[in-house]
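Visitor: No sequence on hand, only this structure:
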């Protein structure tokens, strides 16, 4: 359940963001909610469109980002996604940096890395970008 997590930033689509707004007071570590697509219907504190969130990053020095990258270790959580909950309650799935790297490499090995640029120009995935295979097709492109 979301209440038991230490999220500092949550990226959502519009329909979910309304649900997050309702429970945000129960998320003490939450610093920002980022709506991935479209414009915000209403102004909420620390809630941003994707474009405005990217603007925030422009003020961060490259050395800060470089240090964060250097600190990353295999097995550390890169992203936390949730299952759809179609057969039971949704479950959190932690994907590590090396998991994402391996899966993307396996995808490129399967399609042929020499054809990766050509293939990723026009890729159709029935899986959402929150699924490991959906993420890999985005990363490969």
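Guide: That came through fine. These numbers were taken from a predicted model, which means no experiment stands behind them.
Visitor: can we go C-alpha only for contacts and neighbour counts from here?
Guide: OK.
Visitor: Tell me where this structure has strands.
Guide: Taking DSSP state E as the test, the strands found in the chain are 9-12, 32-35, 47-49, 77-82, 92-96.
Visitor: Can you add mean neighbour count and give the ones you listed back as TSV?
Guide: As requested, those are exported to TSV (neighbours: other C-alpha atoms under 10 Å):
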stretch	mean neighbour count
strand 9-12	16
strand 32-35	22
strand 47-49	20
strand 77-82	14
strand 92-96	15
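Visitor: In a markdown table: those, plus distance to residue 67.
Guide: Shown next, in a markdown table, are those (distance: least, C-alpha to C-alpha, whole Å):
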| stretch | distance to residue 67 |
| --- | --- |
| strand 9-12 | 20 |
| strand 32-35 | 22 |
| strand 47-49 | 25 |
| strand 77-82 | 16 |
| strand 92-96 | 18 |
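Visitor: what's the angle between the lengthiest helix in the chain and strand 92-96?
Guide: Scanning the chain for the helix with the most residues, using DSSP state H, yields helix 97-111. Here helix 97-111 runs at an angle of 80 degrees relative to strand 92-96 (axes from the mean of the first three to the mean of the last three C-alpha atoms, to 10 degrees).
Visitor: okay, now the one to match up with it:
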């Protein structure tokens, strides 16, 4: 919103306040979230906003980019929500994102993900450590 142009600049604070209010009303109600084509900046913003998704159960992300910083922030944020199913897929050429995600996963405290019953990393290649597989765990 800081870079948005307003016809009347004095409307900016009201618009920002209303947008924040609507965002918080909507995210609390969501239990599924599907996202596509996320940049590294988008992944960082997602990590910052995930704790607001108090009732999210399923998160699907297709085609994304992430470095180690974004991957770590993403998984740390996931630990604060009751997620049951996480599906992430990306193009095979996105090796850096896959490596960053696997590294972040390896450093996790799995106790934070007690509600997670399904983990699908269909973007990972065998040389990343997880392989192309869907991991299902029973609580």
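Guide: All right, it came through fine. The structure presented is a predicted model; accordingly, all values stated were derived computationally and were not measured.
Visitor: tm score of chain vs chain?
Guide: Here the TM-score for the pair of chains, by TM-score structural alignment, normalised by the length of the second structure, is 0.29; 59 aligned residues with a C-alpha RMSD of 3.4 Å.
Visitor: And the strands of the first structure: which comes nearest residue 66 of the first structure?
Guide: The minimum distance between residue 66 of the first structure and the strands of the first structure falls on strand 77-82, with 15.8 Å, by C-alpha to C-alpha.
Visitor: So which elements touch the closest one?
Guide: strand 92-96 (3 or more C-alpha pairs under 8 Å, 6 or more residues apart in numbering; DSSP states H and E).
Visitor: following the biggest helix by length in the second structure, which helix or strand shows up next?
Guide: Assignment by DSSP H gives helix 12-29 as the longest helix of the second structure. Sequence order places strand 32-38 as the next helix or strand after helix 12-29 of the second structure, per DSSP states H and E.
Visitor: for that next one, packing partners?
Guide: On a contact count with 3+ C-alpha pairs under 8 Å, 6+ apart, strand 32-38 of the second structure meets strand 58-64.
Visitor: make it 10 Å
Guide: With contacts taken as 3 or more C-alpha pairs under 10 Å, 6 or more residues apart in numbering; DSSP states H and E, strand 32-38 of the second structure sits against helix 40-49, strand 58-64, strand 85-89.
Visitor: Would you reformat these as CSV and include distance to residue 29 of the second structure and mean neighbour count?
Guide: Shown next, in CSV, are those (distance: least, C-alpha to C-alpha, whole Å; neighbours: other C-alpha atoms under 10 Å):
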stretch, distance to residue 29 of the second structure, mean neighbour count
helix 40-49, 14, 17
strand 58-64, 13, 18
strand 85-89, 17, 19
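Visitor: Would you tell me which of those gets closest to residue 104 of the second structure?
Guide: With C-alpha to C-alpha as the criterion, residue 104 of the second structure lies closest to helix 40-49 of those, at 13.1 Å.
Visitor: so what's residue 73 of the second structure up against?
Guide: 43, 44, 45, 46, 47, 48, 104 (C-alpha atoms under 10 Å, 6 or more residues apart in numbering).
Visitor: Not counting residues beside it along the chain, what's closest to residue 49 of the first structure?
Guide: Nearest residue to residue 49 of the first structure in three dimensions, chain neighbours excluded: residue 35, at 4.9 Å (C-alpha to C-alpha, 6 or more residues apart in numbering).
Visitor: if we can go back for a sec, what comes up buried for the longest helix of the second structure?
Guide: 12, 27 (16 or more other C-alpha atoms under 10 Å).
Visitor: what angle do it and strand 32-38 make?
Guide: The directions of helix 12-29 of the second structure and strand 32-38 differ by 120 degrees, with the same axes, to 10 degrees as the criterion.
Visitor: and helix 12-29 of the second structure with helix 40-49, angle?
Guide: Using the same axes, to 10 degrees, helix 12-29 of the second structure lies at 70 degrees relative to helix 40-49.
Visitor: If you count contacts, what does helix 12-29 of the second structure end up packed against?
Guide: On a contact count with 3+ C-alpha pairs under 10 Å, 6+ apart, helix 12-29 of the second structure meets helix 40-49.
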